[in-house]
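> Please find the sequence and the predicted model below.
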Amino acid sequence: MSIDASEMDGPSGTSGQSGGVSGDLAAQLGELARELQQEDDLDTVLAGIVQAAVELIPGAADASISLVTGRTIEAKIASGVLPRRVDALQSSTGQGPCLDAAYEHRIVRVPDLSTETRWPAFCSGAVELGARSMLSLQLFVEGDRMGALNLFGARPDAFDLESEQIGLLVAAHAAVAFADSQKISQLKEALMSRQLIGQAEGILMERYKLSAQQAFLVLTRASSSSNRKLREVAEDLTISGEIAGVKRPVR
């Protein structure tokens, strides 16, 4: 069985005479990694990756980082309007290179969308939108959610073996940065929730002379009876001074 070079599980070629990464590119990737490590806002991290992809990957006129859940694609960050429209088209048709990259292959290269036969419903619409060639690379798989880096060429055959190799390097940096940013975001969210709950407990303890355990019990009961998250109940109390549906806490 023959293997389509555009759907291999790794770069199907090398860059430069020695097959390695040039010194300039290595320096640029190193600088990208340092810049991303200093950011803890996910959207800022992803925007930096998209910008770097357009600047560093040969043939890339536009780029996006897309999140895939089921057969639905969301362009989380995009360099322009075209990537968002193409992602919406892949979602509506249920087919396309981004979905294949997320589910089946690390790399999917589409030399010419006007002659591509793998996704007929998608390709005809993509050409009408202005896309001529694409390169999609898997970023991560996290349960039923996946991520992909999508590159768009303004002409047929915009991407070559060098594009694949550099694309994989950028995607590797992107995957690490995405994971680190997610962890930081989750830690911040947990800390913020704990702070809000602590403030709400303090209000109840002072107002009704409750112990910390009793105050927490009041919050959990309010959360259960209102079918709302504990953090939301605590936030309402710190803002309004009241807990909806609770007139007097039970001691």
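The structure has been received and is ready for your questions.
> When you work out contacts or count neighbours from here on, use the C-alpha atoms and nothing else.
Fine.
> for the longest helix seen in the chain, packing partners?
When the chain is parsed with DSSP state H, its longest helix is helix 161-208. Where contact means 3 or more CA pairs under 8 Å, 6 or more residues apart in numbering; DSSP states H and E, helix 161-208 is packed against helix 23-37, helix 42-56, strand 133-142, helix 212-226, helix 230-240.
> quick one: which of these is nearest residue 75?
Each of the helices and strands packed on helix 161-208 has some distance to residue 75 by CA to CA; the shortest is helix 42-56, at 10.9 Å.
> How far off centre is the closest one?
Centroid separation between helix 42-56 and its chain, computed with CA atoms, centre = their mean, to the nearest Å, is 11 Å.
> Now do the buried residues in it.
Going by neighbour count (16 or more other CA atoms under 10 Å), the buried part of helix 42-56 is 42, 45-54, 56.
> Show me which pair in those residues is furthest apart.
42 and 56 (20.9 Å).
> Please produce JSON lines containing the buried residues of helix 42-56, extended by distance to residue 207.
Formatted as JSON lines, the buried residues of helix 42-56 follow (distance: CA to CA, whole Å):
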{"residue": "42", "distance to residue 207": "39"}
{"residue": "45", "distance to residue 207": "43"}
{"residue": "46", "distance to residue 207": "45"}
{"residue": "47", "distance to residue 207": "46"}
{"residue": "48", "distance to residue 207": "48"}
{"residue": "49", "distance to residue 207": "50"}
{"residue": "50", "distance to residue 207": "51"}
{"residue": "51", "distance to residue 207": "52"}
{"residue": "52", "distance to residue 207": "54"}
{"residue": "53", "distance to residue 207": "56"}
{"residue": "54", "distance to residue 207": "57"}
{"residue": "56", "distance to residue 207": "60"}
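> and which of those is nearest to residue 93?
residue 50 (24.6 Å).
> if I read this right, the closest one contacts residue 76, doesn't it?
No - with contact defined as CA atoms under 8 Å, residue 50 does not count as touching residue 76 (10.4 Å).
> Mutual contacts of the two, please.
Residues touching both residue 50 and residue 76 (CA atoms under 8 Å, 6 or more residues apart in numbering): 64-65.
> just how off-centre is the helix or strand harbouring residue 128 within its chain?
Element membership for residue 128 (DSSP states H and E) is helix 120-129. Centroid separation between helix 120-129 and its chain, computed with CA atoms, centre = their mean, is 24 Å.
> likewise stretch 62-77?
On CA atoms, centre = their mean, the centre of stretch 62-77 falls 7 Å from the chain's centre.
> Which residues in it does the neighbour count mark as buried?
62-69, 72-75, 77.
> Likewise for stretch 148-155?
Residues 148-153, 155 are the ones in stretch 148-155 that count as buried (16+ other CA under 10 Å).
> then this one, side by side with the first:
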Amino acid sequence: MSSPFVATSDPLWPDTLLSLLLSTDTVEGFLHELTLLTVAALPEGGMCGVTVSYDSHAMTIASSDELTTAVDRIQYRTGEGPCLDTMSTAVAHHIPDLSAEPRWRAFCTEAFASGVRSCLSLPLLGPVGTVGCYNLYNTHVSAFDDDARSRMGVFTGNAAGAVALALRMADQSKLNEDLHATLASRSVIDQAIGIVMAQQRCPALEAFALLSRASQNRNIKLHDLAAEIVTTVGGQTPGSSAFEPPG
């Protein structure tokens, strides 16, 4: 489905971000459109996700595509990666070539196997601290050269202000509800991935790919397919206390 928002100026400009903020009804919708705007400003092969910290857990609240979400999940599952370090230190981290990066080897190995070749994690710094983190991935080696990093640094500064404003404008209870629902959905998908891994004896990324293809072939949402699998195997409907995320 195409985006309802059409930028009328350079997507890096603050007035474009303000127009985007005013044209979307929810924080989740704004952040998703923001990732699409970001991808438009990236080199070819680019992907984007936005990570926030919720109840001491890092989570992807919006992404430009499912692969980004899957690669983000590698960091959360392994407990290492440039995004997590950027979130904790507010320092940007750049990996020109995942195959040659000595840091975060567990993450780099799995992300490389998924097709990611380079990445850039940038802190979203708001008035009172780190609002979140940009996770920028690319299917090409050395995709984020000096010019690209400089350009994205400017964009991140503008985007951080827009994200901070969106969070302040949102009703806090509604925001918590949206975040809780998103975390619950991710929990169900993770449960289904674990089931497929056990049944097919395959790694997590392959299990996620199998679920994604099945979702597309059956023309149903990934979450709905995951809920169906979990219900069939576990005998409980997701949404019961057993499947509620921590909070």
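Everything's here; your move. Note that this is a predicted model, so its numbers are computed, not measured.
> Got a TM-score for the pair?
Between these two chains, after superposing, the TM-score reads 0.59 (TM-score structural alignment, normalised by the length of structure 2); 167 aligned residues with a CA RMSD of 3.0 Å.
> Does residue 167 of structure 1 touch residue 59 like I think?
No - if you go by CA under 8 Å, residue 167 of structure 1 and residue 59 don't touch, sitting 10.7 Å apart.
> Quick check on those two: which one has the bigger neighbour count.
Taking other CA atoms under 10 Å, residue 167 of structure 1 and residue 59 do not tie; residue 167 has more neighbours (27 against 23).
> And residue 53 of structure 2, what's its match in structure 1?
Taking TM-score structural alignment as the criterion, the aligned counterpart of residue 53 of structure 2 in structure 1 is residue 68.
> got the contact list for its match?
By CA under 8 Å, 6+ apart, residue 68 of structure 1 lies in contact with 74, 99, 102, 145-148.
> can you check residue 179 of structure 2 too?
Counting by CA under 8 Å, 6+ apart, residue 179 of structure 2 makes contact with 54, 61.
> what's near enough to touch residue 52 of structure 1?
Neighbour list for residue 52 of structure 1: 32, 170 [criterion: CA under 8 Å, 6+ apart].
> let's see it at 10 Å
28-29, 32, 46, 63, 170, 174 (CA atoms under 10 Å, 6 or more residues apart in numbering).
> ditto for residue 70 of structure 1
Contact analysis of residue 70 of structure 1 by CA under 10 Å, 6+ apart lists 91, 94, 99, 103, 144-146.
> Next: residue 156 of structure 2.
Residue 156 of structure 2 sits next to 12, 38, 122-125, 133-134, 150, 162-163 when contact means CA under 10 Å, 6+ apart.
> Quick check: the gap between it and residue 231 of structure 2.
Counting by CA to CA, to the nearest Å, the gap from residue 156 of structure 2 to residue 231 of structure 2 is 41 Å.
> in the host helix or strand of residue 76 of structure 2, what's buried?
Assessed by DSSP H and E, residue 76 of structure 2 sits inside helix 66-78. Residues 66-76 are the ones in helix 66-78 of structure 2 that count as buried (16+ other CA under 10 Å).
> Then stretch 173-184 of structure 1?
173-178, 180-181, 184.
> and that stretch, which stretch of structure 2?
The counterpart of stretch 173-184 of structure 1 in structure 2, using TM-score structural alignment, spans residues 158-169.
> Relative to structure 1, what is the average displacement of the matching stretch?
When structure 1 is overlaid, stretch 158-169 of structure 2 sits 1.5 Å from its aligned residues on average, using mean CA distance after the TM-score superposition for structure 1.
> Tell me how far that stretch lies from the chain's centre.
The chain centroid and the centroid of stretch 158-169 of structure 2 are separated by 17 Å, computed with CA atoms, centre = their mean.
> Then stretch 129-147 of structure 2?
Distance of stretch 129-147 of structure 2 from the chain centroid (CA atoms, centre = their mean) equals 12 Å.
> and if you look at stretch 26-36 of structure 2?
With CA atoms, centre = their mean as the basis, stretch 26-36 of structure 2 stands 11 Å off its chain's centre.
> equivalent range in structure 1 for it?
Taking TM-score structural alignment, stretch 26-36 of structure 2 hits residues 41-51 over in structure 1.
> Can you list the neighbours in contact with that stretch?
Residues contacting stretch 41-51 of structure 1 (CA under 10 Å, 6+ apart): 32-33, 35-39, 52-53, 55, 62-65, 76-79, 149-151, 170-171, 173-175, 177-182, 184-185.
> What residue in structure 1 is paired with residue 17 of structure 2?
Checking TM-score structural alignment: residue 17 of structure 2 goes with residue 33.
> nearest residue to that match other than its sequence neighbours?
residue 173 (6.5 Å; CA to CA, 6 or more residues apart in numbering).
> For that neighbour, give me its contacts.
Per CA under 10 Å, 6+ apart, neighbours of residue 173 of structure 1: 29-30, 32-33, 36, 49, 139, 167.
> now residue 74 of structure 1
Residues in contact with residue 74 of structure 1 (CA under 10 Å, 6+ apart) are 64-68, 84, 87-88, 90-91, 147.
> closest to residue 161 of structure 1 among the residues you listed?
Residue 161 of structure 1 lies nearest to residue 64 out of these, by CA to CA, at 19.9 Å.
> Is that closest one in a helix, a strand, or coil?
Three-state assignment for residue 64 of structure 1 (DSSP: H, G, I helix; E, B strand; the rest coil): strand.
> So it sits against residue 139, correct?
No - taking contacts as CA atoms under 10 Å, residue 64 of structure 1 lies outside contact range of residue 139: 11.7 Å.
> Any chance you could list residues touching both of the two?
In terms of CA under 10 Å, 6+ apart, residue 64 of structure 1 and residue 139 are both contacted by the residues 148-150.
> Just the closest of the residues you listed to residue 225 of structure 1, please.
Taking those together and measuring to residue 225 of structure 1 by CA to CA, the closest member is residue 148, at 40.6 Å.
> Quickly note the distance from residue 119 of structure 1 to residue 96 of structure 1.
Relative to residue 96 of structure 1, residue 119 of structure 1 is positioned 6 Å away (CA to CA).
> what does residue 215 of structure 1 give?
Using CA to CA, residue 215 of structure 1 is found at 53 Å from residue 96 of structure 1.
> what's the farthest-apart pair in the buried residues of stretch 62-77 of structure 1?
The span of these, defined through CA to CA, is set by 62 and 69 at 22.5 Å.
> Please work out how many residues are found near residue 83 of structure 2.
Neighbours of residue 83 of structure 2 using other CA under 10 Å come to 30.
> Please read the previous query as pertaining to residue 194 of structure 2.
Counted with other CA under 10 Å, residue 194 of structure 2 comes out at 19.
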